[in-house]
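[1] Next comes the sequence, and after it the predicted model I'd like to discuss.
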Amino acid sequence: MASDTATAAEDLKGLAAELAEAMPELRGRLRANVSMAEITWFRVGGPAEVLFTPADEADLVYFLKNAPEELPVTVVGVGSNLLVRDGGVRGVVVRLGRGFGSIEQLYEERIRCGTAVPDVRLAQAAAKAGIGRLAFYRGIPGSIGGALRMNAGAHGTETRDVLVEARAVDRRGQLHVLSVDDLGYGYRHCGAPPDFIFTQATFQGEAGLRDVIEKAMQEVADYREEHQPTKARTGGSTFKNPPGHSAWRLVDAAGCRGLRVGGAHVSEKHCNFLINDGEATAADIEGLGETIRERVRATSGVSLDWEIKRIGESAAPADGDGA
């Protein structure tokens, strides 16, 4: 393996060791059996069989071109809108890091960034450059990769309203440049193939005054602080808003405010947020979400769709718990 790799010898076990041996030019970091609870905001979930942090886009391309076709590959961001099940994730979990963290003003009101950049950092960089229309990212707790994948939005603006184009690498290691129209955006939906890993995005804002933009960003931050449980172990908005409805109102009307399953409960502050009290399992959180969906369906006839991404396998039942 190349001398600048960050992979520690003690981390190379099982599948990780096999991949390292098969890809001698890999520069990123491979780690075996990494707890996903440490990198998700819910702080729950089993281990990734292998966690891979590519050095940069070229390293990601090299990995995907050389990875066996049958190898499961899952992509995660900062872990804000993610629930990893207790049994962990088979195969390789790709998490983009510093090699995807650049931000560059191209000209006037256009800005480009890597997809590991937190949404809030993009908003701050745009404000500093006097670029308006991107202040809404101050209120989205995630990274740009996640924003692209789910057409993230807040306060009346969505990603599709400001995106020019995005770069992505597919499962075979092929690069793609996609216009906003290519992405087939809808409400919290992206039409890009699920195996595409976004690596870079270009945004178009508008001319603005830095102090005015920063004031708008502070208003967004204040709104979140007042209305959402920002200091709790949560995964953000749990369910998408159904057409013509507000998810939190449906949850509240179904009598689910404060509802508890194991160590998880529905936020009293905002009914579309689930909270880990500190002792919850992923099964507690997912079970609570499914209970809410059943009660909402029974009281309103509306089926709520998960906004939180759920990955991995359920834990095997303990002796005596199964059939």
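    Received, thanks. Numbering: from 1, shown residues only.
[2] drop to CA atoms for contacts and neighbour counts, all remaining ones
    Will do.
[3] What ranges does the stretch 1-150 of the chain have for its strands?
    Using DSSP state E, counting those that start in this stretch, the strands of the stretch 1-150 of the chain run over residues 29-35, 47-53, 73-76, 82-84, 89-95, 103-107, 110-114, 131-132.
[4] Mean neighbour count and distance to Y185 added to those strands, as a markdown table?
    Formatted as a markdown table, the strands of the stretch 1-150 of the chain follow (neighbours: other Cα atoms under 10 Å; distance: least, Cα to Cα, whole Å):
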| stretch | mean neighbour count | distance to Y185 |
| --- | --- | --- |
| strand 29-35 | 21 | 33 |
| strand 47-53 | 24 | 28 |
| strand 73-76 | 20 | 20 |
| strand 82-84 | 27 | 20 |
| strand 89-95 | 21 | 23 |
| strand 103-107 | 14 | 24 |
| strand 110-114 | 23 | 20 |
| strand 131-132 | 24 | 22 |
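[5] Of those, which is nearest P243?
    The stretch from the strands of the stretch 1-150 of the chain with the least distance to P243 (Cα to Cα) is strand 82-84; that distance is 23.2 Å.
[6] closest to R188 out of the strands of the stretch 1-150 of the chain?
    Per Cα to Cα, nearest to R188 of these: strand 82-84, 14.5 Å.
[7] Can you spell out which helices and strands pack onto that closest one?
    Here strand 82-84 touches strand 309-311, going by 3 or more Cα pairs under 8 Å, 6 or more residues apart in numbering; DSSP states H and E.
[8] Any buried residues in the strand it packs on, and which?
    I311 (16 or more other Cα atoms under 10 Å).
[9] one more structure, for comparison:
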Amino acid sequence: MTAQVATTGFRGKLTPDAPLAKLVWFKSGGAADWLFEPADADDLRDFLARLDGGLPIMALGLGSNLIIRDGGVPGVVIRLGKPFSKVKNRGDNVLECGGGASGILVSSTARDAGIAGLEFLRGIPGTVGGFVRMNGGAYGREVADVLIDCDVVLSDGTCRRLSAAELGYSYRHSNLPDGAVVISARFQGHPGDVAEIGAEMDRIAQARETSQPLRSKTGGSTFKNPAGHKAWALVDAAGCRGLTMGGAQVSEKHTNFLINTGTATSADIEGLGEEVRRRVSQSQGVDLEWEIKRVGRP
């Protein structure tokens, strides 16, 4: 049964029993009890304050690096749209970015302003809110290297500004509280040549296109790289390249990617990932940790 939420008194769009499969890269999974798309930051604060912490809250960006389980997501899913997707040059090689802005938009804006050091964001398939939360990274850099601070709305509707130090970053992890929604962040770059920045972004884009199954229904890197190892190499050595379960498959192109061949349920995808973990542990004695976030009811 969908939890009760007041349906008036705000300006954003509130949808009950909202299908989420179309909003995530894997194109699988169930519905959210409620999906809220706020009109702006004040609207989000007011909405969450009225909930008074009574329901689970989950932010949803581009839907990469995410498995929505087939039973759907309890509580409220917050999706930040156009009002949160702006990127502004604040001077001194600082960009202020909305929580819904994509990594491509952030890096492109930096390039056009002659700000170097943010090119790696071109290689992160997600939005600012997501990669600030998980300390997203690519090509030798991560968000912890460039984040100054971020503004978050907590599940009770209060707003806080948190410095990078307060987030306690480690590999693909932060101490951001559950239910907190990142609505903006500030990134520090340094002066650079526009042509050189563009060339580096092109190199990153080409490297991704060449090595990753970007044109498939996938979820990005499935497992974290264990210390001293590459996850893809461990998966390959365990004989899992091309392994299938239902409609899910370990990518032939890059073995740290799972793909939906067209008919996969989220249970297929998660089950295949667990089978890969089992085989890697059994054959090589390494316990892989999920990098993809798995949420919702089985």
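    Structure received. Since we're looking at a predicted model, the values are computed, not measured.
[10] TM value for the aligned chains?
    Scored by TM-score structural alignment, normalised by the length of the second structure, the superposition of the two chains gives a TM-score of 0.97; 298 aligned residues with a Cα RMSD of 1.3 Å.
[11] hang on, the earlier thing: and the strands of the stretch 1-150 of the first structure: which comes nearest P194 of the first structure?
    When the strands of the stretch 1-150 of the first structure are compared for distance to P194 of the first structure using Cα to Cα, the nearest one is strand 73-76, at 9.7 Å.
[12] so the closest one corresponds to what in the second structure?
    Residues 57-60 of the second structure are where strand 73-76 of the first structure lands when matched by TM-score structural alignment.
[13] can you give me how far that stretch is from the chain middle?
    Using Cα atoms, centre = their mean, to the nearest Å, we find the averaged C-alpha position of stretch 57-60 of the second structure to lie 11 Å away from the chain's own average C-alpha position.
[14] Same question for stretch 203-217 of the second structure.
    Taking the mean C-alpha point of stretch 203-217 of the second structure and that of its whole chain, the gap between them comes to 17 Å (Cα atoms, centre = their mean).
[15] Provide the aligned range in the first structure for it.
    Counting by TM-score structural alignment, stretch 203-217 of the second structure pairs with residues 219-233 of the first structure.
[16] Identify all contacting residues around the matching stretch.
    With contact meaning Cα atoms under 8 Å, 6 or more residues apart in numbering, stretch 219-233 of the first structure is reached by 41-43, 135-136, 138-139, 267, 269-270, 273, 275-278.
[17] and the end-to-end length of that stretch?
    Distance between the two ends of stretch 219-233 of the first structure: 23 Å, counting by Cα to Cα, to the nearest Å.
[18] Measure how buried the counterpart of D59 of the first structure in the second structure is and give me the count.
    Residue mapping for D59 of the first structure onto the second structure gives D43, with TM-score structural alignment as the criterion. By the criterion of other Cα atoms under 10 Å, D43 of the second structure has 17 neighbours.
[19] Over in the second structure, tell me which residue corresponds to A127 of the first structure.
    Residue mapping for A127 of the first structure onto the second structure gives R111, with TM-score structural alignment as the criterion.
[20] does that match really touch V194, like I thought?
    Yes: R111 of the second structure is within contact range of V194, at 5.6 Å (criterion: Cα atoms under 8 Å).
[21] which one of those two has more residues nearby?
    Each of R111 of the second structure and V194 had its neighbours counted (other Cα under 10 Å), and the higher figure belongs to R111 (25 against 15).
[22] aligned partner of K269 of the first structure in the second structure?
    With TM-score structural alignment as the criterion, the equivalent of K269 of the first structure in the second structure is K253.
[23] Checking that match next. Helix, strand or coil?
    Three-state assignment for K253 of the second structure (DSSP: H, G, I helix; E, B strand; the rest coil): coil.
[24] Name all residues that make contact with it.
    Taking Cα under 8 Å, 6+ apart as the criterion, K253 of the second structure is in contact with 211-213.
[25] I'd like these laid out as a markdown table, including neighbour count and distance to I78 of the second structure.
    Shown next, in a markdown table, are the contacts of K253 of the second structure (neighbours: other Cα atoms under 10 Å; distance: Cα to Cα, whole Å):
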| residue | neighbour count | distance to I78 of the second structure |
| --- | --- | --- |
| S211 | 10 | 32 |
| Q212 | 20 | 29 |
| P213 | 20 | 28 |
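[26] And the residues you listed, which is closest to L162 of the second structure?
    Proximity of those to L162 of the second structure, judged by Cα to Cα, is greatest for Q212, which lies at 33.6 Å.
[27] Please tell me how far that closest one sits from R203 of the second structure.
    Applying Cα to Cα, the value for Q212 of the second structure to R203 of the second structure is 14 Å.
[28] now swap in D178 of the second structure and tell me
    Counting by Cα to Cα, the gap from D178 of the second structure to R203 of the second structure is 35 Å.
[29] Neighbour count for the two, which is higher?
    Applying other Cα under 10 Å to D178 of the second structure and R203 shows that R203 carries more neighbours, namely 15 against 12.
[30] Once aligned, what mean separation remains between the helix or strand containing the more buried one and the first structure?
    Taking DSSP states H and E as the criterion, R203 of the second structure maps to helix 194-211. Here the mean offset of helix 194-211 of the second structure against the first structure after fitting is 0.5 Å, by mean Cα distance after the TM-score superposition for the first structure.
[31] And that helix, how far out from the chain middle?
    Centre to centre, stretch against its chain (Cα atoms, centre = their mean), the figure for helix 194-211 of the second structure is 21 Å.
[32] which element follows it toward the C-terminus?
    Taking DSSP H and E as the definition, the helix or strand that follows helix 194-211 of the second structure towards the C-terminus is strand 217-218.
[33] just the contacts of stretch 219-233 of the first structure now: which is nearest R172 of the first structure?
    Nearest to R172 of the first structure among these: W41, at 30.3 Å, using Cα to Cα.
[34] Count the neighbours of the closest one for me.
    Neighbours of W41 of the first structure (other Cα under 10 Å): 21.
[35] list the contacts for the residue nearest to it when sequence neighbours are not counted?
    Nearest in space to W41 of the first structure, with sequence neighbours left out and distances taken as Cα to Cα, 6 or more residues apart in numbering, is S80 at 5.1 Å. For S80 of the first structure, the residues meeting the contact criterion (Cα under 8 Å, 6+ apart) are 40-42, 141-142, 234-236.
[36] re the thing from before, mind checking which of the strands of the stretch 1-150 of the first structure is nearest R149 of the first structure?
    R149 of the first structure lies closest to strand 73-76 among the strands of the stretch 1-150 of the first structure, at 10.7 Å (Cα to Cα).
[37] Cool, thanks, signing off.
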